[in-house]
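Asker: Take a look and give me a structure for this.
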Amino acid sequence: MCNLNHASLCTNMKRLGLQRISRFLMYSALYVQCLLAVEMTVDPPSNIQIEDLGTLGILEITWQPPASMSNMSECSAWYELTHQVVNEERWKSVRIKRQTYKEAFDLGKDIVIKIRTYLEGPCTEEREVWSEWVEINYPTHLQGTPETKVKDFKCINDKFETLICEWSAGELGSNSNYELQYWQEGMSEKRVCAHYMTENEINTGCHFGSEEFELFSDLFICVTEMPGMDPIRPSYFIFQLQNIGKPGVAENLTLTMDISGDFDLNWNEPKGKIPAHCLEYEIQSKNQMNMWETVAKQSESRYIFKRSETSNTCIRVRGKTNIYCADDGYWSEWSPELCWEEPSYNLGLKWLYCAVAVVIILTGLCVAASMYTVRMKRQWSKKLQYKAKELVYDIDPGHNSRC
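Answerer: Alright, predicted model coming up:
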């Protein structure tokens, strides 16, 4: 019995020893892999350059691969850049293999760009390895005091036909005025506004002429000082024209009532170059408090609603570019107010109808009187004939009355 227990104990100890050895070997392999991972590193890009292309917002970023990659030709490398999206709070990240990158930035703010290297291939045992981030600050060196900047700047693409930009003036000296510069892809160089709107001899807007701007393409605008005048803090803006469109007013509103008492509202699409499929409409009606409230939002230029949906049937309509054609836009002006009126007849027509009725009645009476007179004449004629026969018979009894 003791020998059997001793053999079992020996067997268990051997198994325990094998488990420990296998665990040691596994942990050793993992440790070696970790050491290799720690040892395998890649450097960030080198010789990073940022160039202003003179297009009021587009910067070109170029760089060179890290020098440590010269002996790693069997591995593929790419680069990741991250920066803040213009006019937004979020950051944008992009991975590319080339060593150049162009992007639109707000040149009125300090620009921060981060870049790092990614490496993968046989030299990294097919594992992805990346470098530390390199941060580049691109100072804008703005002139002029912040108080001189324009305020409340906005641009409207009216009916997709005319571009109008307006702003409020900042605190300017006697030798200061604003100049609006603009550029869009396809232009050989930036241009200057030719038709300013002014207030107290200060430029407060630009009415663009017959320029053909492209939709779905960035339009870069800078408002700064006139050449030779005191410096003004420049303001930079980037728009896409489809996102600042404003339709015309809906036209020819008509309101009719069908047999069931429902209202049928129709209108014509607003004039302009905005396609019909790019428009949505808001319909409002007055409530019991004589205040406007939204009845519906839809894409069709017709709306049918129950008369019970509104106590005071006064309607108005406005339009806007929809989400299928633009990310944003302006509502059009409201159409003229259209109110339902019960059908009423003209007073002259009423007198005409009355006169016709009187004539018809008098005519009927005359016809009836004529017929009555003819009838009475016939009756008197028969009576006279009968009396004449009786008189002849009394004079000559032998006379045959049938002759």
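
Asker: Please count neighbours and contacts with C-alpha atoms only from this point.
Answerer: OK.

Asker: what about the helices in the stretch 1-150 of the chain?
Answerer: Here the stretch 1-150 of the chain has its helices, by DSSP state H, counting those that start in this stretch, at 2-39.

Asker: so where do the strands sit in it?
Answerer: Secondary structure of the stretch 1-150 of the chain by DSSP state E, counting those that start in this stretch: the strands cover 46-52, 58-64, 76-84, 91-96, 100-104, 111-120, 129-130, 134-138.

Asker: Secondary structure element holding Leu391?
Answerer: Using DSSP states H and E, Leu391 falls within helix 347-395.

Asker: other SSEs contacting that helix?
Answerer: Applying 3 or more Cα pairs under 8 Å, 6 or more residues apart in numbering; DSSP states H and E, one finds that helix 347-395 contacts no other helix or strand.

Asker: so Val317 makes contact with Ile283?
Answerer: Yes. Under the contact definition of Cα atoms under 8 Å, Val317 touches Ile283, with a separation of 4.8 Å.

Asker: more crowded one of these two?
Answerer: A count of neighbours by other Cα atoms under 10 Å puts Val317 above the other of Val317 and Ile283, at 25 against 21.

Asker: Please give the structure of this sequence too, so both can be compared:
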Amino acid sequence: MANTSWLIVMLLSITCRESMHCNGFTVDPPVDVVISDVGQLGRLQISWSPPASQVNVTECSQLYQLEYFDTYIDSWSAIRTAKMNYTAQFDLMKDVRVRVYTLLRGPCTNGILIKSSSYTELVQNPPSTGVGTPVQDFVCVYHNMKYVECNWGRSPKLSANSQQHLYFWHRELDQTEECPKYLKASGTRFGCNFTENSLPEFTDINFCVNGSSPEGPLKPAFISLQIQNQVKPGTTEKLHLRKVPEAQLELRWDNPAGKVPAHCLEWEVEHNQEGPDGKIALQQILTDQKSLTLPSIHDTQINCFRVRSKLSKYCANKGFWSGWSPATCQPEKREKAPKPEQSRDIVHVYVFIAFAIIAILVLSLCVGAVLKMRSLRDVKKPDALLANVFARNSVLTVMDA
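Answerer: Sure, this is the predicted structure:
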């Protein structure tokens, strides 16, 4: 019973410490809340003014509690500050919602922190201007921590004359910049390559994809991300596979080339086991090591392995799997011998090809012989004509004599 009474007293004390009614003192919420877009593609500035009732209160320190709805995590975030402005990141494609309270503490409140029971709220709707639909499937990949490439999907409803643009901003830039090198297919932009423009890690990078069309400006899409969460490691080039005692297989591999820290990688091993009956069993194994030992390997089985990697949760919030390595098998996989029916079919094909070649050769020889005979006849005809001429000349000569 004593414990229960003590708990009630504690709760009342906590309630009183942030109440407007303790000691008969009241606190009003701030006024003139404004949300300003300073052209940083989603980074907005929130400002407010103190309530008129607290302007002349000088013996107490005045704080403010700002709450804003973070659409990236679907929950409210709160900060307390003595300033009358704050900058936060928002998704401009969704409603921007903020609330501001007033807090007082000092001699005027007997040292108790008092919070206004009400707040001033401001909701800003996303812009409804633009034609068509915003780009879909926008994704950026930090390839092996060397360069960033962003791609997006183009709506099939967009006219052929529509042109899309990508703009980006981060804290190291004074103002937004346009994509340094667009990726194109048949003259249509579908992505951006940042090979020559390095993007900073562990900071928000804001993107906007908008555009123009014969019907008017396209609806913009806004995206914010950090590139250390977009890493796709390089592909592992070679696996090392060998038999070890007790009918086991030992699989080892090296880190992919590149800048990705080795301790940040986790691996997925795909084990493909084929029995003498041709049946295949597939197993996928997750590990943070660069080796794997499998027991009870039979000589009648063909075991093939390949691996891929991605950043672990201890180094990044998310990431992309690398490509699969080339497969390595034990014993080495050989081409299967053709079945008897397939062998007979292959023999028939070879016989048909042989007959076809022979027929073509015979036909070529026959055509050549015919052409040769004709050429010989053409040669003999002039000889016969000359003989007749000489015969006639001889007869005329005799008659004249």
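
Asker: tm score of chain vs chain?
Answerer: Overlay of the two chains. TM-score (TM-score structural alignment, normalised by the length of structure 2): 0.71; 309 aligned residues with a Cα RMSD of 2.6 Å.

Asker: quick one: what's aligned to Gly108 of structure 1 in structure 2?
Answerer: For Gly108 of structure 1, the aligned position in structure 2 is occupied by Met93, per TM-score structural alignment.

Asker: Grab the nearest non-local neighbour of its match.
Answerer: Sequence neighbours aside, Pro126 is the residue nearest to Met93 of structure 2 in space, at 5.4 Å (criterion: Cα to Cα, 6 or more residues apart in numbering).

Asker: Contacts only, for the one you found.
Answerer: Pro126 of structure 2 makes contacts with 92-96, as judged by Cα atoms under 8 Å, 6 or more residues apart in numbering.

Asker: contacting residues around the counterpart of Asn290 of structure 1 in structure 2?
Answerer: Asn290 of structure 1 is assigned Ile280 in structure 2 as its aligned equivalent, the criterion being TM-score structural alignment. Contacts were defined as Cα under 8 Å, 6+ apart; by that measure Ile280 of structure 2 touches 272-274.

Asker: now structure 1: which of those match?
Answerer: With the contact criterion set to both residues aligned by TM-score structural alignment, their matches' Cα atoms under 8 Å, these that also touch in structure 1 are 272-274.

Asker: of those, buried ones?
Answerer: Buried members of the kept ones among the contacts of Ile280 of structure 2, scored by 16 or more other Cα atoms under 10 Å, are 272-274.

Asker: okay if I get the residues you listed as CSV plus distance to Leu385 of structure 2 and secondary structure?
Answerer: Converted to CSV, these look like this (distance: Cα to Cα, whole Å; DSSP: H, G, I helix; E, B strand; the rest coil):
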residue, distance to Leu385 of structure 2, secondary structure
Asn272, 87, strand
Gln273, 87, strand
Glu274, 85, strand
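
Asker: Hmm, Glu189 of structure 1 is touching Trp183, no?
Answerer: Yes. Contact status for Glu189 of structure 1 versus Trp183: in contact at 6.9 Å, counting by Cα under 8 Å.

Asker: With neighbour numbers in mind, choose between the two.
Answerer: Taking Glu189 of structure 1 and Trp183 together and counting by other Cα under 10 Å, Trp183 has the greater number of neighbours (22 against 11).

Asker: Distance check, Leu219 of structure 1 against Val85 of structure 1.
Answerer: 16 Å (Cα to Cα, to the nearest Å).

Asker: ugh, wrong one, Ser73 of structure 1
Answerer: According to Cα to Cα, Ser73 of structure 1 and Val85 of structure 1 sit 34 Å apart.

Asker: more crowded one of the two?
Answerer: A side-by-side neighbour count of Ser73 of structure 1 and Val85, using other Cα under 10 Å, places Val85 first with 15 against 11.

Asker: who are the neighbours in contact with that one?
Answerer: With contacts defined as Cα under 8 Å, 6+ apart, the neighbours of Val85 of structure 1 are 91-92, 105.

Asker: thinking again about what came up before, give me every residue that touches the match of Gly108 of structure 1.
Answerer: Listed by Cα under 8 Å, 6+ apart, the contact set of Met93 of structure 2 reads 126-127, 221-222.

Asker: cool, Tyr324 of structure 1 as well?
Answerer: By Cα under 8 Å, 6+ apart, the contact list for Tyr324 of structure 1 reads Cys278.

Asker: How about Lys238 of structure 2?
Answerer: Taking Cα under 8 Å, 6+ apart as the criterion, Lys238 of structure 2 is in contact with 253-254, 325-326.

Asker: List which of those residues are still in contact in structure 1.
Answerer: Comparing those with structure 1 on both residues aligned by TM-score structural alignment, their matches' Cα under 8 Å, the contacts found in both are 253-254.

Asker: just curious, which of the contacts of Lys238 of structure 2 is nearest to Gln284 of structure 2?
Answerer: Closest approach to Gln284 of structure 2 among those (Cα to Cα): Ser325, at 14.1 Å.

Asker: what's the spacing between the closest one and Glu67 of structure 2?
Answerer: Counting by Cα to Cα, the separation of Ser325 of structure 2 from Glu67 of structure 2 is 48 Å.

Asker: Pull up the gap between Thr235 of structure 2 and Ser291 of structure 2, please.
Answerer: 16 Å.

Asker: If you count surrounding residues, which of those two has more?
Answerer: The residue with the greater number of neighbours, taking Thr235 of structure 2 and Ser291 and applying other Cα under 10 Å, is Thr235; the counts read 20 against 16.

Asker: What lines up with that one in structure 1?
Answerer: Aligned partner of Thr235 of structure 2 by TM-score structural alignment: Val249.

Asker: what residues are up against that match?
Answerer: Contacts for Val249 of structure 1 were tallied using Cα under 8 Å, 6+ apart; they are 270-271, 318-319, 332-335.

Asker: Those residues: which two are farthest apart?
Answerer: Largest separation among the contacts of Val249 of structure 1 by Cα to Cα: Lys271 and Trp334, giving 14.1 Å.

Asker: Stretch 300-320 of structure 1: how far from the chain's middle?
Answerer: 22 Å (Cα atoms, centre = their mean, to the nearest Å).

Asker: buried stuff in that stretch?
Answerer: When neighbours are counted by 16+ other Cα under 10 Å, the buried residues of stretch 300-320 of structure 1 are found to be 301, 303, 310, 312-320.

Asker: Among these, which one lies nearest to Ala355 of structure 1?
Answerer: Distances from the buried residues of stretch 300-320 of structure 1 to Ala355 of structure 1 were compared by Cα to Cα; the smallest belongs to Thr313, at 35.8 Å.

Asker: Let me know whether the closest one touches Lys306 as I believe.
Answerer: No. Thr313 of structure 1 is not in contact with Lys306 according to Cα under 8 Å; the separation is 10.4 Å.

Asker: picking that back up, just the buried subset of the contacts of Val249 of structure 1, please.
Answerer: Taking 16+ other Cα under 10 Å as the criterion, what is buried in the contacts of Val249 of structure 1 is 270, 318-319, 332, 334-335.
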